[in-house]
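give me coordinates for this.
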Amino acid sequence: MLREMGIELFWPTAPVRDAALVAEPARLAPERTPELAPEPATVAVPAPVRPHAPEPAAAPQRPAPAVAEAPLRQRMPGVAGMEWEALAEAVAGCRACRLCEGRTNTVFGVGDLHADWMVIGEAPGENEDLQGEPFVGQAGKLLDNMLAALGIRRGQGVYIANVLKCRPPGNRNPLPEEIAQCEPFLRRQVELVRPKIILAVGRFAVQTLLQTTEPIGKLRGRVHRYNGVPLVVTYHPAYLLRNLPDKAKAWADLCLAQQVMREGA
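As a prediction, this is how the structure comes out:
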C-alpha cells in the first residue's frame, strides 16, 4: 500500500542496528495508561493512657511527600516571563521532581526559535538523555524524513521539543505529577516560538496537550488547539517503525498540518 501511494520514497527506513531502538517502547503502547502507586497507609499511634484519666488518641499523620505539592509557578516564579536563555537555565537546573536524580542531560529542545512548525513529543529516551537533544536515533531519522517530505529540515523552519525534559527511568510512562511540573516550560517554549502549527506525536504528548484520554485514532483528522495554536496529532515515529502500514495515516496527518499552516487557521 505504501509503495502504491509513493510514501516509501519520502520516508525510507534505515536498517535498524539497535534492536532496543526499534522495539516499541512501553510509553507508546496505546492500551496501557499509567497508574499512580497507592499511598502507603499510615497507622494512628494512641497517646499513653494515664490511670483514671484516659487521653484521646493522637491524630494520624500523613507521610511527607517526596516532592512539595506547591505548584511549579510558586517554587519557580517568573517562568511565564522568561526568555530563551533564562528558560534553558531553569530547565537545566530544575529539581522539581525525582526525574532529575537519574538524568544524564536535560533535553530542552532544538531548532529554529521562530519556526512556523513545532513538533512536540512525549519524553526523552536513552539516546536523547545521552545527547541532550530530542528525537535522535532511528525514530529521529524517521521524523527527519517525515519533515523532509514537506520540505522542512531539522534546524530550519521547525522547533522540536518534548513534554518532559528528563528521561523517565527505563522509558516508562510519564507520571501525572511529572507532566504537571514540566508543562509550564513547554507552554513558555510555545509562547516564544509562536508557531503556526503544532504537530503532536505519540499518545502521551497528544493526551497531555489536549487534556484528554481519547486515543490517537479518534483525534486524528481534526484540528485542535494548544495555547491558541492549531494542533494536529499523529503517531510517534518509534511506533511507525513497528507499524509500517500506518505511515500512510501519518502522511495524511502531515498533509493536514501543512494545509492548516498554509491557510493560517
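
CA atoms for contacts and neighbours, from now on please.
Fine.

so residue 169 makes contact with residue 102?
Yes. Under the criterion of C-alpha atoms under 8 Å, residue 169 makes contact with residue 102 at 7.1 Å.

same for the host helix or strand of residue 161, what does it pack against?
Using DSSP states H and E, residue 161 sits within strand 158-162. Counting contacts by 3 or more C-alpha pairs under 8 Å, 6 or more residues apart in numbering; DSSP states H and E, strand 158-162 packs against strand 110-111, strand 117-121, helix 176-193.

which secondary structure elements does the second one contact?
Secondary-structure packing of strand 117-121 (3+ C-alpha pairs under 8 Å, 6+ apart): strand 158-162, strand 197-201.

centre of the chain to that strand, how far?
Taking C-alpha atoms, centre = their mean, to the nearest Å, one finds the center of strand 117-121 at 10 Å from the center of the full chain.

try the first one
Averaged C-alpha coordinates place strand 110-111 at 15 Å from its chain's average position (C-alpha atoms, centre = their mean).

ok, now which ones touch residue 147?
Neighbouring residues of residue 147 by C-alpha atoms under 8 Å, 6 or more residues apart in numbering: 153-154.

of all the helices and strands packed on strand 158-162, which lies closest to residue 202?
strand 117-121 (6.4 Å; C-alpha to C-alpha).

quick one, the closest one and strand 197-201 angle?
Taking axes from the mean of the first three to the mean of the last three C-alpha atoms, to 10 degrees, one finds strand 117-121 and strand 197-201 inclined to each other by 20 degrees.

which SSE is immediately downstream of strand 117-121?
Counting by DSSP H and E, the element after strand 117-121 in chain order, helix or strand, is helix 126-131.

what helices or strands is that following helix leaning on?
Using 3+ C-alpha pairs under 8 Å, 6+ apart, helix 126-131 sits against no helix or strand.

and it, which residues are buried?
Neighbour-count burial for helix 126-131, counted by 16 or more other C-alpha atoms under 10 Å, picks out 126-129.

what residues does that helix touch?
103-107, 134-137, 166-167, 171.

what's near enough to touch residue 223?
230-232.

show me where this protein has its helices.
Under the criterion DSSP state H, the chain carries helices at the ranges 2-5, 19-22, 72-75, 84-92, 126-131, 137-148, 176-193, 203-210, 216-219, 237-242, 247-263.

now the other sequence, so there's something to compare against:
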Amino acid sequence: MSRSEDIRNEVYRFLRQQKEFRYPDPILPGFKGIGKGSAIAAASTAAGATRKTAAGTIATTAPASAPAAARTDLAGARAELGECTRCGLHGQRTNLVFGVGNPNAKLMFIGEAPGADEDRKGEPFVGRAGQLLDKIFAAAEIRREDVYITNIVKCRPPGNRDPHPDEVTTCNPFLLQQIDAIQPQLICALGRFAAQTLLDKTEGIGRLRGRWFDWHGKRLICTYHPSACLRNESYKRPVWNDFQMLRDAYKELVEN
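Sure thing, here's the model as predicted:
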C-alpha cells in the first residue's frame, strides 16, 4: 500500500469515527494550541450563563451535541491504537501511555502528555507530579483505583514540550473513545494545555480554573498541573480549592 493510500485510510477512519461519536467539526491542524471549533472542544461558553448546583457554579451552557449512545469498548480502543506509529512522537518513545484506572469510573482526569517517568513505565502520573497528585487524592478522599487517568496525547513529546496540533489530531479519536467507553460524569483537566484543548479556549489556566463547565453533558473542572505546583508552591492553594469543589461533587455522585 502506498503512503498516500495510508494517509487517505487514516483520514477516512478518523472522519468516520467523528461521525459515529457525533462530534461536529473534526479537529484539524493549524491552531495555536487549540483550533476553533475543534472536535475535542465540547463546551462553548455563553457569557453570563451559569447555574447553581450543590457542588458549585457551572459557568457554561450545555453543548449542542453529545456522544452517541453506542458505547466504545475500552479494551477495543487500546487494541485499535496498538503500537501506534501515526505521528512522529512514536520515534522517541519508550512506552505508549494509554491510561490507567477504573473502566467504570465516575471521575476522569486528563493531563497533557506523558513525562519521562511515565514514558519509562507506560503509566500516567507516576513521577514526582504523580506522587503529588496521589497526596492530593488522599487529602481529597479520592482513591486512585476508583478513577481513570489519561492524557491528551499518549506519547511523550521531546523535552516535555506542548504537543503539536498534528499530534493532538492523531490522538484525539482515542481520547474520545476512552471518554465514550468510561462515560465519566466528572472530568478534571490537569494543566493549561489539557484545559485549553478540551474547552477550545485560549485563556490561561488561572482564568479557567475554579468553576464548572458543561462538556457534552459531563461536568468538567480545570486546575493547575501537579508539575506546576512543584515549580511554584503558590499554586498549591488554588489547586486544593479546586479539589475541594471536585471532592464535593464526587461525593455527591458516589453517595446518591
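
pick the most buried one from the helices and strands packed on strand 117-121 of structure 1.
Per residue and on average, the most neighbours among those fall to strand 197-201, with a mean of 26 (mean count of other C-alpha atoms under 10 Å).

which residues in structure 2 does it match up with?
Using TM-score structural alignment, strand 197-201 of structure 1 corresponds to residues 186-190 of structure 2.

with structure 1 overlaid, how far apart is that stretch on average?
After superposition onto structure 1, stretch 186-190 of structure 2 sits on average 0.8 Å from its aligned residues (mean C-alpha distance after the TM-score superposition for structure 1).

select only the buried ones of the contacts of helix 126-131 of structure 1 in PyMOL?
Buried subset of the contacts of helix 126-131 of structure 1, written as a PyMOL selection, criterion 16+ other C-alpha under 10 Å:
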select buried, resi 103+105+106+107+134+135+136+137+166+167
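
sorry, back to before: so which of the helices of structure 1 is the most packed in?
Note that of the helices of structure 1, helix 203-210 is the most buried (mean count of other C-alpha under 10 Å), with a mean of 22.

now what about that helix, what contacts it?
The contact list for helix 203-210 of structure 1, computed with C-alpha under 8 Å, 6+ apart, reads 27-28, 30, 120-122, 162-163, 174, 179, 200, 213-216, 224-226, 233, 235-236.

now the buried members of the residues you listed.
In these, burial by neighbour count holds for 27-28, 120-122, 162-163, 174, 179, 200, 216, 224, 233, 235-236, counting by 16+ other C-alpha under 10 Å.

ok, those vs residue 64 of structure 1, which is closest?
Closest to residue 64 of structure 1, out of all of those and judged by C-alpha to C-alpha, is residue 179, at 20.7 Å.

map the closest one across to structure 2 for me.
Residue 179 of structure 1 maps onto residue 168 in structure 2, by TM-score structural alignment.

same deal with residue 256 of structure 1?
Match for residue 256 of structure 1 (TM-score structural alignment): residue 245.

I figured its match hits residue 56, correct?
Yes. Assessed by C-alpha under 8 Å, residue 245 of structure 2 is found in contact with residue 56 at 6.8 Å.

give the contact list for residue 56 of structure 2.
Residue 56 of structure 2 neighbours (C-alpha under 8 Å, 6+ apart): 211-212, 245.

revised request: answer the last question for residue 261 of structure 1.
Per C-alpha under 8 Å, 6+ apart, neighbours of residue 261 of structure 1: 116, 196-197.

with adjacent residues omitted, what lies nearest to the most centrally placed residue in structure 1?
For structure 1, the residue sitting closest to the mean C-alpha position, by C-alpha atoms, centre = their mean, is residue 122 at 2.2 Å. Closest residue to residue 122 of structure 1 apart from its sequence neighbours, by C-alpha to C-alpha, 6 or more residues apart in numbering: residue 205 at 4.6 Å.

repeat for residue 127 of structure 2
Nearest one to residue 127 of structure 2, counting by C-alpha to C-alpha, 6+ apart, is residue 117 at 5.2 Å.

about what we covered before: now distance to residue 21 of structure 2 too, for the contacts of residue 56 of structure 2, in CSV please.
Output for the contacts of residue 56 of structure 2, formatted as CSV (distance: C-alpha to C-alpha, whole Å):
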residue, distance to residue 21 of structure 2
211, 26
212, 23
245, 29
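
tell me which of the residues you listed is nearest to residue 72 of structure 2?
Of all the contacts of residue 56 of structure 2, residue 212 has the smallest distance to residue 72 of structure 2: 25.8 Å, by C-alpha to C-alpha.

residue in structure 1 paired with the closest one?
Under TM-score structural alignment, residue 212 of structure 2 pairs with residue 223 in structure 1.

repeat for residue 142 of structure 2
Using TM-score structural alignment, the partner of residue 142 of structure 2 in structure 1 is residue 152.

to which residue of structure 2 is the residue nearest to the centre of structure 1 aligned?
By TM-score structural alignment, residue 122 of structure 1 lines up with residue 112 in structure 2.

quick check: its match touching residue 151?
Yes. Counting by C-alpha under 8 Å, residue 151 is a contact partner of residue 112 of structure 2 at 5.1 Å.

ok, residue 207 of structure 1 to residue 214 of structure 1 distance?
Here residue 207 of structure 1 is placed at a distance of 7 Å from residue 214 of structure 1 (C-alpha to C-alpha, to the nearest Å).

list the buried residues in stretch 97-117 of structure 2.
Buried-residue list, stretch 97-117 of structure 2, by 16+ other C-alpha under 10 Å: 97-103, 105-117.

return the residue of structure 1 aligned against residue 235 of structure 2.
Using TM-score structural alignment, residue 235 of structure 2 sits opposite residue 246 in structure 1.

just checking, that match touches residue 240?
Yes. In this structure, residue 246 of structure 1 is within contact of residue 240 by C-alpha under 8 Å, at 6.4 Å.

got any residues that touch both of these two?
Contacts common to residue 246 of structure 1 and residue 240, judged by C-alpha under 8 Å, 6+ apart, are absent.

which residues does the spatially closest residue to residue 179 of structure 1 that is not a sequence neighbour contact?
Distances taken as C-alpha to C-alpha, 6+ apart put residue 164 closest to residue 179 of structure 1, at 6.4 Å, once the chain neighbours are dropped. Counting by C-alpha under 8 Å, 6+ apart, residue 164 of structure 1 makes contact with 122-124, 174, 178-179, 182-183.

kind regards, and thank you for your time.
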